[in-house]
Each structure stands twice: as structure tokens, then as C-alpha cells.
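Participant: next come a sequence and a model predicted from it.
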Amino acid sequence: MDTFDSKDFRAALGQFITGVTVVTTLDPAGQPVGLTANSFNAVSLTPPMVLWSLDKKSSSLQSFMEGDRFAINILSDAQRDVAMRFATRGVDRFAGIDILEGRTGLPLIEHCAAHFECRTVHRYEGGDHIIFVGEVLTCKRYVNEPLGFHAGQFVQLERVAA
């Protein structure tokens, strides 16, 4: 069996093209919390469920562990700056960002490709991450092209006829 280290593993994972999301919630004081994540996936159509994961060392972990809801904001191609802002530590991530209040009261980022507001139904240990599974309470799709990520870089998607 071949051996590999964490750098090899991360590089191999980077070969999978993903979308880019910002996951948001409210902390116990009602203040918005958010972070960039590309660990997003559909779980079930009936009932509608999605998942994402968060590093156990994240400063945002406690808010997501204590809260019972989260929102997935699928970023549009025009939101690379938003992705970088929500991936940066020690800054006010919401400063200068256009925010909507979702139907469930969660902060939603404007100009996205899609939004999902979810109720947390499961939390699982997954190595150095916590996996959050949510039942989708409401979702909306927009006409904006999604932001892609591949091999450590943002990518622009090109539509090709099937």
C-alpha cells in the first residue's frame, strides 16, 4: 500500500472541483457568525438535507455547536472577495457585506447563487472536524453563476453543451 502525508492528501483532494460557500449562524447573543467552507454536499432529497464540516479548532465552532440553525450561502463568481473575507481571521467578516435576514432570522449574504436555511439535525465527529447535517427549511436559487475552487485557486466555470 502506498504511503502519503497530509500534504499529499490535501493536494489530491484539491483535484476535486468544488463550489464555495459561506456558512452563517447567530451566536448566543444574536450576533452573526460566518466562515468560508467548501465542504458542502447534498445528503437527501426527501427530506431535503445537506451537510458541511468545520475544523474543531475553528473559533466559530462554539456558535455552531450551541445553535440549532445554519445557513449555506453558495457564493457567486463575483464574490471572490467575500470568500476571502470570511476565510480571514481577526477581521469583522460582515463589515461592508450586504446581508439579508432570512425567513428563519439567519443572516444571508446578498448576490449569491443560492441560499439554504437549515435546522441542525445531526452533529458527527469526523477526525479533526465536526460534520453538521441540516434539514433544509427554505432555499432559493438565483441566476448568478457559482464560484468554483480547484487546486487551491478560484476558477471560473465554463458551460459546455452536453
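Facilitator: Received, thanks. Numbers count the residues shown, from 1 in each chain.
Participant: please count neighbours and contacts with C-alpha atoms only from this point.
Facilitator: Noted.
Participant: distance-wise, check the closest residue to Phe16 other than its chain neighbours relative to Asn38.
Facilitator: Nearest non-adjacent residue to Phe16, counting by CA to CA, 6 or more residues apart in numbering: His150, 6.5 Å away. Distance, His150 to Asn38, using CA to CA, to the nearest Å: 10 Å.
Participant: surely the residue nearest to Phe16 touches Thr18?
Facilitator: Yes - contact criterion CA atoms under 8 Å: His150 and Thr18 qualify, at 6.7 Å.
Participant: looking at those two, which is more packed in?
Facilitator: Thr18 (20 against 16; other CA atoms under 10 Å).
Participant: find the nearest non-adjacent residue to Pro146, please.
Facilitator: Among residues not flanking Pro146 along the chain, Ser76 sits closest, at 4.2 Å (CA to CA, 6+ apart).
Participant: name the element Phe116 belongs to?
Facilitator: strand 114-126 (DSSP states H and E).
Participant: this is the comparison structure:
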Amino acid sequence: MSMPPEPSAFDTLAFRNALGAFPTGVTIITTRDKQGNPVGMTASSFNSVSLDPPLVLWSIAKTANCFDVFAETDHFAIHVLNENQQALSDLFGRPSPEDKFAQLPITTGLLDSPKLDECIACYECQLEYKYEGGDHIIMVGRVLSFDVKDGKPLIFHAGQYRQLAE
């Protein structure tokens, strides 16, 4: 019987690259901080959980610059990006102090989460559960409202943006 490798021998970079073999959609998660300012981040860790009740999940790294805001919020909106929104993904993926919402048309959702235009889907969620997940926190949200539009999703695979083939 073989033994698992010692923790120090585990190659986390190779593991990250192996995880990149699984293509994902690209999302932006938004909420507001305690002062009411919009906060958002790019995430590819989105998935459905349940139809009844309607639950979805995503995860955030404990090292993310907006971790404290999302760790304390009780609501968020998840936006599925379309194939033409790579620049938006890049904007919200940068850990910069700039106001990422300054030039964007946004509306306010049911629970006060900022909503972005032009996405192919948006799920407005009330936080249902939070779970420890190693160096991440897993956020499970109850979907209270959703919008969906025609379009092709932005895809991320092997460290690069991709588009669906016809």
C-alpha cells in the first residue's frame, strides 16, 4: 500500500496548473462594504448546489484584498460574464485600490448589491452558509432573484481566456 506524499513534497504550483485543465466560466461577485461602497472581484469558483432550495456557491481566498468585506457580508450578486467582457474580468481581477465601478453603469439589486449590465446571467443571493475551505472560504448563497440573457460565456482554461466553438 502506497503512502501519500509528505505535505512539504506536494507541488502546489503543479496542482494549480492541473486544476486549470478544467474549463470554467468567469464571474464577478459584488456586494457593498459597511460604508455602502460597491466592492467586487473576479471569480471562477462558481457552481450550482441545489434547485430546491435554490443554492449556489463560490469561494474567496483568505488573501484576497476584499476578503474582509465578503467575510462580513450577508448578500452578494454573482454575474456570469459574456465572451466580450474579458476587460471587465481583468479590471475586477486586479488587487488595486482604484474605484472599479467608477465608469460602469450599475443598478442596485434586491439586497443592495451592485448589479452590472451586459452579463449573460446575474444571481442575487442572500448568504446561507459559510464554510472553511483551506486557504479559501466557501460562500453558499440562496438565490432570491436571477436574470438570464442570450449570449456566449467567457471561458477560462489553462491560464487563458477562451471562447466556445460553434
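Facilitator: Sure thing, it's come through. The structure presented is a predicted model; accordingly, all values stated were derived computationally and were not measured.
Participant: quick one on the thing from earlier: anything in contact with each of His150 and Asn38 of structure 1?
Facilitator: Thr18 (CA atoms under 8 Å, 6 or more residues apart in numbering).
Participant: so who does the residue nearest the centre of structure 2 touch?
Facilitator: By CA atoms, centre = their mean, structure 2 has its centre lying nearest to Ala43, at 3.0 Å. Contact partners of Ala43 of structure 2, counting by CA under 8 Å, 6+ apart, are Val26, Thr27, Ile28, Ile29, Trp58, Ser59, Ile60, Gly93.
Participant: how does it look with 10 Å?
Facilitator: 24-29, 58-61, 78-80, 89, 92-93 (CA atoms under 10 Å, 6 or more residues apart in numbering).
Participant: aligned against structure 1, show me the partner of it.
Facilitator: In structure 1, the residue matched to Ala43 of structure 2 (TM-score structural alignment) is Ala37.
Participant: what about that match, distance to Thr104 of structure 1?
Facilitator: In terms of CA to CA, Ala37 of structure 1 sits 21 Å off from Thr104 of structure 1.
Participant: got the contact list for the closest residue to Phe154 of structure 1 other than its chain neighbours?
Facilitator: Closest residue to Phe154 of structure 1 apart from its sequence neighbours, by CA to CA, 6+ apart: Gly148 at 5.6 Å. Gly148 of structure 1 sits next to 17-21, 38, 75-77, 80, 154-157 when contact means CA under 10 Å, 6+ apart.
Participant: quick check: Pro105 of structure 2 vs Lys115 of structure 2, distance?
Facilitator: Distance from Pro105 of structure 2 to Lys115 of structure 2, by CA to CA: 9 Å.
Participant: where along structure 1 do the strands fall?
Facilitator: 18-19, 21-26, 32-37, 40-44, 49-55, 69-74, 99-101, 107-109, 114-126, 129-141, 148-150, 153-155 (DSSP state E).
Participant: next, format those strands as CSV and append distance to Arg10 of structure 1.
Facilitator: Shown next, in CSV, are the strands of structure 1 (distance: least, CA to CA, whole Å):
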stretch, distance to Arg10 of structure 1
strand 18-19, 14
strand 21-26, 19
strand 32-37, 15
strand 40-44, 16
strand 49-55, 14
strand 69-74, 22
strand 99-101, 32
strand 107-109, 28
strand 114-126, 16
strand 129-141, 15
strand 148-150, 11
strand 153-155, 13
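Participant: any idea how far Arg80 of structure 1 is from the residue nearest to Phe154 of structure 1?
Facilitator: 10 Å.
Participant: intersection of neighbour lists for these two?
Facilitator: Val20, Phe154, Val155.
Participant: I'd like to know how many residues surround the aligned partner of Ala83 of structure 1 in structure 2.
Facilitator: Aligned counterpart of Ala83 of structure 1 in structure 2: Ser89 (TM-score structural alignment). By other CA under 10 Å, the residues close to Ser89 of structure 2 number 19.
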